[in-house]
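K.L.:
Predicted model, plus sequence, below.
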Amino acid sequence: MIHFFKQDVSHIALPEKFTYPFHYTPHPLCVLATGEVKEYIAGKKEWQEELATGKMFGVLVVQMPQSTDTGYLAAFSGNLAGKNIHSFFVPPVYDLLQPQGFFKIEEEQISAINQRIDELENSASYLKAKERQKVETAKAQATLNQAKAGLKAAKEARELRRQSSLALSEEEQAGLIRESQYQKAEYKRLEKEWKRQVEELEAEVTRFESEIERMKMERKERSAALQERLFEQFRMLNAKGEVKDLCTIFEETVHKLPPGGAGECALPKLLQYAYFHQLKPLAMAEFWWGDSPKNEVRHHGYYYPSCKGKCEPILQHMLQGLEVDDNPLLDNLHKDTKLEIVFEDEWLLVVNKPAGMLSVPGKADEVDSVYHHLKKLYPNATGPMIVHRLDMATSGLLLVAKTKEVHQHLQEQFEKRSIRKRYVALLDGSLSDIEKTGRISLPLCLNPLDRPRQMVSEEYGKEAITDYQIISVSNGHTRIAFFPLTGRTHQLRMHAAHPKGLGCPIAGDELYGKKAGRLYLHAEYIEFRHPIYGDIICIQKEAEF
């Protein structure tokens, strides 16, 4: 499975440490390997229709055991053309598609249960019994309602007789009582008979539904047992030679259980093969081939970091024993950066946040943020100070309150959408064939399997609305102004990159597009009402790009 480069690579320096898979720039050797894999994929005509729907591929540059020779391994996520094994790519950690394997055999049994459930739910006998129950229940209710109305009318008639007669004889009084008792007894007999008939029909329906429920429970239990047995087959190696199965690995996570498809992504396959064959992993890269998924953002040929939900727990184990690059997001790049204050008075200020600085402290509290800097500058300020946030990669105007009361007042303006903001961005492509102005409305939510990425979801997403205006198009880029009406995480980045938005990522957006020197997104204008004076304050700071 080892491929040696088609061209001489002796002049390319090997990486000093292995790639940090969740935030990286592909090593030159990975770029060359990716080019060769793409060439191979493009030549497989029989795969093109399937690949057009999109698939993640990966490369792993490796060094031969007891040698300085280098080559690379290739892998795909999931399966391809109905198989897990293809000659050019490393095999899966466990081939769940092998015909005689327990997974396929049990999967067929579960499929048979599904078929029986479907047959029973749609059987003529069950549907007829449900319809009879529905019809007879309605008929019973109508009959009893009519009988109740008759009882009421008879009672009212007896009352009229009592009131209209000066004196009823004892015999007449007794007759009215007997009449009332008889009618009530008749109603009880009628009610009992209808109840018996309806219960018989309900029992018949219940027999069907109990069997359906029993089969569904059996399906659920067998599926869970199959998943657990399957995950136990994924015995993941690391560079120390240690082995853990997926169940053990995910026991240490919040959800405890491995998600579906865990262990089948490209990088775990690549590392497993390398360790098993005593190959030294040097660098990795993963890239997308084909159209973007419906809800996520992927662009053909672009590099992407490994996913967090499925891969992060696995890779935390598999990378042990390797020297791995540090997470660049934890570099304290702005420790000595002096914040530019664009506007200030006794009550508030507006700062120009540099790209790469957090707005507020993150998980790694030692990484400086705007909040850290401001607490040093204004030790007597009260309240949270930061009124709204910008992504770490975004630069621009950030509104800050010096008191808790001013903070609350400004937040109310954000909630009422009375604060106006304008961003400027450089898109990685030419948008010359769309309207110069428009509105994007795509509901957004967190992708739970790939934090911090967001996804479009009509079911779970929150309303996200952005107006835009194209400023200019030149040299393969589009300069654009964004006017967000809501403030969702990664809203502008998603609305730019998603196929249902502009379909053109912001330049330098490594989450939804291509990595560059920076994310070319800047908050250049903010307009708000001063909480104390009531004046409209307009602040502008043009982008440096």
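P.N.:
Here it is on my side, so go on.

K.L.:
Could you use CA atoms for every contact and neighbour count after this?
P.N.:
OK.

K.L.:
Please determine how far the residue minimising distance to the centre of the chain is located from residue 453.
P.N.:
Centroid-nearest residue in the chain, with Cα atoms, centre = their mean: residue 447, separated by 2.1 Å. Separation of residue 447 from residue 453 (Cα to Cα, to the nearest Å): 6 Å.

K.L.:
who touches both of the two?
P.N.:
Counting by Cα atoms under 8 Å, 6 or more residues apart in numbering, residue 447 and residue 453 have no contacts in common.

K.L.:
Tell me how many other residues surround residue 400.
P.N.:
By the measure other Cα atoms under 10 Å, the count of residues near residue 400 is 24.

K.L.:
Can you show me the strands along the stretch 201-350 of the chain?
P.N.:
Secondary structure of the stretch 201-350 of the chain (DSSP state E, counting those that start in this stretch): strands located at 235-237, 243-245, 280-289, 303-304, 340-344, 348-353.

K.L.:
between those, which one is nearest to residue 30?
P.N.:
Among the strands of the stretch 201-350 of the chain, the nearest to residue 30 by Cα to Cα is strand 280-289 (6.1 Å).

K.L.:
list the buried ones in that closest one?
P.N.:
Using 16 or more other Cα atoms under 10 Å as the test for burial, strand 280-289 gives 280, 281, 282, 283, 284, 285, 286, 287, 288, 289.

K.L.:
of all those residues, which two lie farthest apart?
P.N.:
Pairwise over the buried residues of strand 280-289, using Cα to Cα, the maximum falls at 280 and 289, 26.6 Å.

K.L.:
so who does the residue nearest to the residue nearest to the centre of the chain when sequence neighbours are not counted touch?
P.N.:
The shortest distance from residue 447 to any non-neighbouring residue, by Cα to Cα, 6 or more residues apart in numbering, is to residue 454 (5.1 Å). Residue 454 makes contact with 296, 444, 445, 446, 447, 489, 490, 494 under the criterion Cα under 8 Å, 6+ apart.

K.L.:
The structure to be compared is supplied as follows:
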Amino acid sequence: MKHFLNFKTDISKESLPEKFTFPFYYQPHSLAIIAAKEIQVYLEKQTDFTHNFGIKKDSNTPPVGKMFGVLVVRNKLNKIGYLAAFSGKLADKSLPSKFVPPVFNMRTEGSFYIKGEAKIDKINEQLGLLKKDGKYLSIKKTAKKLHKEIADDLELQRKKMRISKSERKILKKNSEKKLNANEFEKLTKKLTQESYNDQFFYKELQEYYTTKLEKISTELAFFENKISSLKTDRKEKSNFLQQTLFSKYAFLNQQKELKNLLDIFDNPLVKPPAGSGECAAPKLLQYAFANDLTPITMAEFWWGISPNSAIRKHKNYYPACQSRCKPILNHMLKGLEMEANLLLENLAEQKELEIIYEDDVLIALNKPAEFLSVPGKEIKDSVYSRIKDKYPDATGPLIVHRLDMSTSGILLLTKTKEANKILQSQFINRTIKKRYVALLDGSLKKNSGKIKLPLRVDLDDRPKQLVDFKYGKAAETDWEIISKENGKTRVYFYPITGRTHQLRVHAAHKDGLNSPIIGDDLYGKKEDRLHLHAEFIEFLHPTSYKKMSFTIAPEF
């Protein structure tokens, strides 16, 4: 079994986990960390394949980082080893023996996929030739010019007709009192005939131009019908190829039950996301189940340069993605006893809300870390629910703004609908001043600055956010250093906008501060807590309109 890798490190003193890793939120087990480090040593020295990860700067090919995974397993001889895999494909399309094979290799010689791709490539070639055909381009240009000339001339005629109509109307009005009945009747008939003449001329002109366009339209349609037909043929072949491919990606679980992507996603209206089944985790589990290996623990880490949109740091560990992997792994991990899903644990259960100010319409409180502002899908305990219970007669939505569950600090609430509306307008108009304190994992070179990175939700991995200059919403943050502490940097954040995870992404992204907030389990490394705290807020009281401010120092 060439893909079963023996540990080079002595693991005799390592204890095995009692349950398998919950892949969507975990702290890597020591055995998985050892296996990952051995693969990382291999990646630094290997000559088995060519791929520019962006670590070395001596390559002419574009740098692309990649996710790798390790799965610690036990074989039939009760020996502990591990498997390794990478997500997607390597730049040179190779399948190095160090890594388990894909669930389905669509690029084997003579495969239906390569044949299907060749047919689609041929259609694309025909389309390319048609679109560049000299006669087609000439006819298209002539037709476009002729359409414009006709449209311009018809518009000119309509303008003349409107002017003539207006002049006839004025003449008729002015002549009504000056002419006798007989003369006025003759004038009316004359003006009516002129109107008919204008309309007849316009209709004749339209018919003339229609005839003039027929020949060139027929010639143009010959090419455009061929192009449309080829596009339809391409779409049909592409859809068939994709559906066949989905059926070939079939996944095992411990019970040897086989399900393909179409069965797993089981929705005729929604296609499985691109790349489904190509991530490291499904590859590792597929090989383990196919070869009677018992999964013990697993971990996935990023290797190489950070991508432009998502946040991935070299050598950092990451959970399996939600959109592509979750449905597949739900099937593959059936029957395996897994660690608890910590995302469903209510960490706020034993925590109290500290009210720092209260009057007839306003509440200001110090929200602890790991405490929801509003009820979630699974966890209902939140600031909103507790305040609602405490003040059952309060009107309006209560919540004025939110803090991430993991962020601690000052949160404002209102007891009346009117007060809520007034405070919300201050947030919308950005007249409220806010300051956050954060401890970053890194030493910053500049003392202050501004970050402008537009954000949108990662549709493939909610609730994470992506930097997206095309579809993202504007997000702006000012920052300044407070102090540097043993390779870490304490900073003030002044958010100008209030996007989801704005400060966390602006801190971690390579084009932001490139230094994740300590304890950020989404964009950095998990620790005891997220070191982000809403320390200061200043606003106008919603009824007295007096300036108010609160400051609460962080616990870190």
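P.N.:
Nice, I can see it. Bear in mind that the values here come from a model prediction, so they are computed numbers and not experimental data.

K.L.:
Residue in the first structure paired with residue 469 of the second structure?
P.N.:
Here residue 469 of the second structure is matched to residue 458 in the first structure, going by TM-score structural alignment.

K.L.:
is it fair to say that match lies in a strand?
P.N.:
No - looking at residue 458 of the first structure with DSSP: H, G, I helix; E, B strand; the rest coil, it is coil, so not inside a strand.

K.L.:
and it, what is it in contact with?
P.N.:
Residue 458 of the first structure sits next to residue 443 when contact means Cα under 8 Å, 6+ apart.

K.L.:
how about a cut-off of 10 Å?
P.N.:
Residues near residue 458 of the first structure by Cα atoms under 10 Å, 6 or more residues apart in numbering: 295, 442, 443, 444, 445.

K.L.:
Which of the residues you listed are retained in the second structure?
P.N.:
Shared with the second structure under both residues aligned by TM-score structural alignment, their matches' Cα atoms under 10 Å, the contacts from these are 295, 442, 443, 444, 445.

K.L.:
Top of the residues you listed by number of neighbours, please.
P.N.:
Going by other Cα under 10 Å, residue 444 tops those with 25 neighbours.

K.L.:
Just want to check the distance between that one and residue 455 of the first structure.
P.N.:
Remark: distance between residue 444 of the first structure and residue 455 of the first structure (Cα to Cα) = 6 Å.

K.L.:
Can you pull the residues that touch both of those two?
P.N.:
Counting by Cα under 10 Å, 6+ apart, the common neighbours of residue 444 of the first structure and residue 455 are 295, 461, 490, 491, 494.

K.L.:
Identify the residues contacting the second one.
P.N.:
Contacts were defined as Cα under 10 Å, 6+ apart; by that measure residue 461 of the first structure touches 442, 443, 444, 445, 446, 454, 455, 488.

K.L.:
Which residue of the first structure sits opposite residue 261 of the second structure in the alignment?
P.N.:
So residue 261 of the second structure corresponds to residue 246, using TM-score structural alignment.

K.L.:
just so I have it, where are all the helices in the first structure?
P.N.:
Secondary structure of the first structure (DSSP state H): helices at 28-42, 48-51, 102-121, 124-164, 170-233, 246-250, 266-276, 308-318, 370-377, 404-415, 491-497.

K.L.:
and residue 333 of the first structure, which of these is closest to it?
P.N.:
Taking Cα to Cα, helix 370-377 is the member of the helices of the first structure nearest to residue 333 of the first structure, at 12.5 Å.

K.L.:
Can you list the neighbours in contact with the closest one?
P.N.:
With contact meaning Cα under 10 Å, 6+ apart, helix 370-377 of the first structure is reached by 334-339, 351-354, 357-361, 365-366, 381-382, 384-386, 389, 398, 400, 402.

K.L.:
Quick one, which of those residues are buried?
P.N.:
The buried subset of the contacts of helix 370-377 of the first structure (16+ other Cα under 10 Å) comprises 334, 351-354, 357-360, 381, 384-386, 389, 398, 400, 402.

K.L.:
Who are the contact partners of the counterpart of residue 478 of the second structure in the first structure?
P.N.:
Residue pairing (TM-score structural alignment): residue 478 of the second structure is matched to residue 467 of the first structure. Residue 467 of the first structure sits next to 422, 437-441, 481-485, 492, 495 when contact means Cα under 10 Å, 6+ apart.

K.L.:
Let me see the contact set for residue 462 of the second structure.
P.N.:
So residue 462 of the second structure contacts 321, 322, 323 (Cα under 10 Å, 6+ apart).

K.L.:
Ok, residue 158 of the second structure next?
P.N.:
Taking Cα under 10 Å, 6+ apart as the contact definition, residue 158 of the second structure lies against 152, 164, 198, 199, 202.

K.L.:
any idea how far the third one lies from residue 163 of the second structure?
P.N.:
What it means is residue 198 of the second structure. 11 Å.

K.L.:
between those two, who's got more neighbours?
P.N.:
Applying other Cα under 10 Å to residue 198 of the second structure and residue 163 shows that residue 198 carries more neighbours, namely 19 against 12.

K.L.:
what's near enough to touch that one?
P.N.:
Residues near residue 198 of the second structure by Cα under 10 Å, 6+ apart: 157, 158, 160, 161, 162, 164, 165, 192, 204.

K.L.:
Recalculate using a threshold of 8 Å.
P.N.:
Residue 198 of the second structure makes contact with residue 161, according to Cα under 8 Å, 6+ apart.

K.L.:
swap in residue 307 of the first structure?
P.N.:
Going by Cα under 8 Å, 6+ apart, residue 307 of the first structure touches 22, 449, 450, 451.

K.L.:
and residue 553 of the second structure, what pairs with it in the first structure?
P.N.:
In the first structure, residue 553 of the second structure lines up with residue 542, judged by TM-score structural alignment.

K.L.:
list the contacts for residue 16 of the second structure?
P.N.:
Counting by Cα under 8 Å, 6+ apart, residue 16 of the second structure has contacts 31, 296.

K.L.:
Now do the same for it: its match in the first structure.
P.N.:
That one, residue 16 of the second structure, aligns with residue 14 by TM-score structural alignment.

K.L.:
Could you check how far its match is from residue 516 of the first structure?
P.N.:
22 Å.
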